[in-house]
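Q: how would this look folded up:
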Amino acid sequence: MLVVMQPNASSSEIDRVCEEITRQGFKPLPMPGEVRTAVGLLGDDAKVDWSYIEGLPGVASVLIVQKPYRQASREWKGDNTIVEIAPGVRFGGDEVPIVSGPCSVESEEQILTSARLVRAAGGTALRGGAFKPRSSPYAFQGLGKQGLELLALARRETGLAIVTEAMDERGADLVAEYADCIQIGARNMQNYSLLRYVGTLGKPVMLKRGMAATINDLLLSAEYVLAEGNPNVILCERGVRTFDSATRNLFDLTAIPVVHKLSHLPIVADPSHGTGLRDKVTPMARAAVAAGADGILVEMHPQPDKALSDGAQSLYPEQFAELVLQLRTIAQAIGRSVPTLT
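A: Next up is the predicted model:
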């Protein structure tokens, strides 16, 4: 349930609504806006005496949120949520930040070289896995804490924000210590205990769509993070699996406008995992920005042919630099911009 206040509602009237919601045994969540304040209700609103609340002074209307996800819904919050993971790196507004780097952190030289290339080309955040969930237990699993330390070193040298994945609660604590944004990968999208846990850490969360997940599933997973009091959730479309083997996954461009209609949360696009093929990454990144993506997450490696993971989908440095130029042009054409670090 969402209580929409009158534009001129006083603070005491808003407090009175919150007190009544608390009296009925529920938790109020005030959400001040530019024009008016709304008060959300956490809990089973079927048990709420909403008619009494609707009659309180300063209340304009009461909306019953019908979606199974509440705080993630557009009904809950009409304005777009803007998530800032570091100074100047914002998702959900007019800017379209570019996050890039290798699939995994392999060495100090490799990640520092990658960070310099990302910064020089115009990216604002560095991605790179310290913990790598791999299909095979014999594949490279990442450097762990050492990888996080190298990412932090790259941030100190280049100023890039850091986005990296956590696989479990212990790893989430480490990622929260070293990184600016905790990524939850596709394989963990429905790891609800992990989602609840990262929701308590006070760090922005980038939540990737599962390989067989519907958009409804994705938004319900985001709800687990939001329900723990963390409003800073960035969704990520990274492709779903289908019967077609032409690409690694099916990159679902329609997820971008669909999410924008259903939710106030920003959604970024990952065409690297979405296609799994280097020559498909650039056209799909261009299409994603044109479709309204709030950011691009793309893999780039200084030497893709020597990468320890996902080399086939990693752009060469010169391809990445050209892509950034193209994305700037597309963003400008639709009234947006690709930011750079100052």
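
Q: going by C-alpha atoms from here, please, whenever you check contacts or count neighbours.
A: Will do.

Q: and the residue minimising distance to the centre of the chain, what is it in contact with?
A: The centroid of the chain falls nearest to residue 234 when counting by Cα atoms, centre = their mean (1.8 Å). Counting by Cα atoms under 8 Å, 6 or more residues apart in numbering, residue 234 makes contact with 83, 91, 204-207, 265-268.

Q: quick check: it is in a strand.
A: Yes - assessed by DSSP: H, G, I helix; E, B strand; the rest coil, residue 234 belongs to a strand.

Q: what about it, distance to residue 108?
A: 28 Å (Cα to Cα, to the nearest Å).

Q: which non-adjacent residue is nearest the residue nearest to the centre of the chain?
A: With sequence-adjacent residues excluded and distances taken as Cα to Cα, 6 or more residues apart in numbering, residue 234 is closest to residue 206, at 4.6 Å.

Q: straight-line length of stretch 55-72, end to end?
A: 27 Å.

Q: correction: the previous question concerned stretch 225-241.
A: So stretch 225-241: terminal residues 25 Å apart, Cα to Cα.

Q: and for stretch 300-311?
A: Start-to-end, stretch 300-311 (Cα to Cα) is 9 Å.

Q: one more: stretch 155-171?
A: Where stretch 155-171 starts and where it finishes are 19 Å apart, if you go by Cα to Cα.

Q: pull out the buried positions in it.
A: Within stretch 155-171, the residues scored as buried using 16 or more other Cα atoms under 10 Å are 155, 158-168, 171.

Q: residue 260: which of those residues is nearest?
A: Taking Cα to Cα as the measure, residue 260 lies nearest residue 163 of these, at 22.5 Å.

Q: the helix or strand where the closest one lies - contacts with which helices or strands?
A: Element membership for residue 163 (DSSP states H and E) is strand 161-165. Strand 161-165 makes packing contacts with strand 125-127, helix 145-158, strand 181-184 when contacts are defined by 3 or more Cα pairs under 8 Å, 6 or more residues apart in numbering; DSSP states H and E.

Q: helices or strands up against the second one?
A: So that's helix 145-158. When contacts are defined as 3+ Cα pairs under 8 Å, 6+ apart, helix 145-158 packs onto helix 108-121, strand 161-165, helix 169-178.

Q: please give me the structure for this one as well, since I'd like to look at both together:
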Amino acid sequence: MIIVLKSGTPSEEIERVSTEMCTWGLTPEKIVGKHKVVIGLVGETAELDPLRIQEISPWIEHVLRVEQPFKRASREYRHGEPSEVVVPTPNGEVIFGEGHDVVVVAGPCSVENESMIIETAQRVKAAGAKFLRGGAYKPRTSPYAFQGHGESALDLLAAAKAKTGLGIITEVMDAADLEKIAEVADVLQIGARNMQNFSLLKRVGAQPKPVLLKRGMSATIEEWLMAAEYILAAGNPNVILCERGIRTFDREYTRNTLDLAAIPVLRKLTHLPIMIDPSHGTGWAEFVPAMAKAAVAAGADALMIEVHPNPAKALSDGAQSLTPDQFDELMQVLQRPLVSLSR
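A: As a prediction, the model looks like this:
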């Protein structure tokens, strides 16, 4: 349930209404929008009469029920306003969200060595990327596949950050590694295989760094948003959703099926920023530019693109990685007006 206050409501009245809601056994959460203030009510609200709440103050404009099971993630919860995730980086603040420039995250699947990660970071920054992605800890289907270099790779990401000023996005697989990863990463990634690792979601929700939540390979949109709800409910409002392809019946020509229809659906359902990962979504570098352009045309707020200086020798996911030259070319196209993206 949400309380929508009239424009210009005095701060003293907002606090009075919030205090009153506490006496009802509810937890009020103030949401300051561009035009109005909304108070979200967390607790047992099913039996509450909205008219009774409206009588508390003449400054209350509406009292509305949030019909979706994902309460905090729902667009209704912010009275239709999109949220922004503001990430401080050495090069300045970067804003993820509707109405802002598309943020591009780029880099290799795995951090392999210092020269490789530094070279890649410099190239993607020069092309216009704002964040470097790179796995220190890698979940792999086979226990015999390269699992990442772990903690030593975090040092290499820190070196790349110091050299370029790029923000860092890297995956957390185990809550035991959370603290040391958060020392380096500006955004913590929860991968597709951990989307419903609820204990991990609670842990990342209890810390302040923004969280990039990838969609599970077999997850419905509602399951994905309910996973985001775990993070939001734990106290962290800074969640970015990342569509990275889902598993369907066709596995011969693409690695996954990139669900671009999720963009308008999410825009209707949630206030959270939306990222698209066309690299995992297709599995083949030759298809990545087309799907990146399609994602921007559909309204994505951000892109995550795998880039490797020598994809043929990559320790993981080389087939879906662009070379730095290919990434340069794609970025030049993405920076053109939207009408030219199909050319």
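
Q: ranking the helices and strands packed on helix 145-158 of the first structure by burial, who's on top?
A: Burial of these is given as mean neighbour count (mean count of other Cα atoms under 10 Å); strand 161-165 ranks first at a mean of 26.

Q: so it corresponds to what in the second structure?
A: The aligned range for strand 161-165 of the first structure in the second structure is 167-171, by TM-score structural alignment.

Q: contacts for the matching stretch, please.
A: 88-91, 130-138, 157, 161, 181, 184-191.

Q: and that stretch, how far out from the chain's middle?
A: Centroid separation between stretch 167-171 of the second structure and its chain, computed with Cα atoms, centre = their mean, to the nearest Å, is 11 Å.

Q: what's the answer for stretch 132-147 of the second structure, then?
A: The chain centre lies 20 Å from the centre of stretch 132-147 of the second structure; the measure is Cα atoms, centre = their mean.

Q: before we move on, the earlier item: derive a PyMOL selection command for the buried subset of the contacts of stretch 167-171 of the second structure.
A: To isolate the buried ones among those in PyMOL, judged by 16+ other Cα under 10 Å, type:
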select buried, resi 89+130+131+132+133+134+135+136+137+138+157+161+181+184+185+186+187+188+189+190+191
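
Q: identify the residue of the second structure aligned to residue 310 of the first structure.
A: Using TM-score structural alignment, the partner of residue 310 of the first structure in the second structure is residue 317.

Q: tell me the spacing between that match and residue 110 of the second structure.
A: Residue 317 of the second structure sits 9 Å away from residue 110 of the second structure, going by Cα to Cα.

Q: mind checking which of those two has more residues around it?
A: Legend: neighbour count by other Cα atoms under 10 Å for residue 317 of the second structure and residue 110, higher for residue 110 (26 against 20).

Q: residues in contact with the host helix or strand of residue 52 of the first structure?
A: Element membership for residue 52 of the first structure (DSSP H and E) is helix 50-54. Here helix 50-54 of the first structure makes contact (Cα under 8 Å, 6+ apart) with 3, 17, 20, 59-62.

Q: only the buried residues of the helix or strand in which residue 20 of the second structure is found, if you could.
A: Take DSSP H and E as the rule and residue 20 of the second structure turns out to sit in helix 11-23. Neighbour-count burial for helix 11-23 of the second structure, with 16+ other Cα under 10 Å as criterion, is recorded at 14, 17-18, 21.

Q: against the second structure, what's the mean shift for the helix or strand hosting residue 60 of the first structure, could you check?
A: Here residue 60 of the first structure sits within strand 59-63, counting by DSSP H and E. Superposed on the second structure, strand 59-63 of the first structure shows a mean distance of 0.6 Å to its aligned residues (mean Cα distance after the TM-score superposition for the first structure).

Q: which strands or helices does that strand pack on?
A: strand 2-5, helix 50-54.

Q: which one of those lies nearest to residue 192 of the first structure?
A: strand 2-5 (24.9 Å).

Q: contacts for that closest one, please.
A: 14, 36-41, 54, 58-65, 76.

Q: let's see it at 10 Å
A: Applying Cα atoms under 10 Å, 6 or more residues apart in numbering, the external contacts of strand 2-5 of the first structure come out as 13-14, 17-18, 28-32, 35-42, 45, 50, 53-54, 56-65, 70-71, 75-77.

Q: pull the distance from it to the chain's centre.
A: Centre-to-centre, strand 2-5 of the first structure and its host chain are 27 Å apart (Cα atoms, centre = their mean).

Q: ok, now stretch 139-158 of the first structure?
A: Its chain's C-alpha centre and that of stretch 139-158 of the first structure lie 21 Å apart, by Cα atoms, centre = their mean.

Q: dump the contacts of residue 234 of the first structure to JSON lines, plus secondary structure, distance to residue 314 of the first structure and neighbour count.
A: Formatted as JSON lines, the contacts of residue 234 of the first structure follow (DSSP: H, G, I helix; E, B strand; the rest coil; distance: Cα to Cα, whole Å; neighbours: other Cα atoms under 10 Å):
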{"residue": "83", "secondary structure": "strand", "distance to residue 314 of the first structure": "26", "neighbour count": "19"}
{"residue": "91", "secondary structure": "strand", "distance to residue 314 of the first structure": "23", "neighbour count": "26"}
{"residue": "204", "secondary structure": "coil", "distance to residue 314 of the first structure": "25", "neighbour count": "25"}
{"residue": "205", "secondary structure": "strand", "distance to residue 314 of the first structure": "23", "neighbour count": "29"}
{"residue": "206", "secondary structure": "strand", "distance to residue 314 of the first structure": "20", "neighbour count": "24"}
{"residue": "207", "secondary structure": "strand", "distance to residue 314 of the first structure": "21", "neighbour count": "27"}
{"residue": "265", "secondary structure": "coil", "distance to residue 314 of the first structure": "27", "neighbour count": "27"}
{"residue": "266", "secondary structure": "coil", "distance to residue 314 of the first structure": "24", "neighbour count": "26"}
{"residue": "267", "secondary structure": "strand", "distance to residue 314 of the first structure": "21", "neighbour count": "26"}
{"residue": "268", "secondary structure": "strand", "distance to residue 314 of the first structure": "18", "neighbour count": "28"}
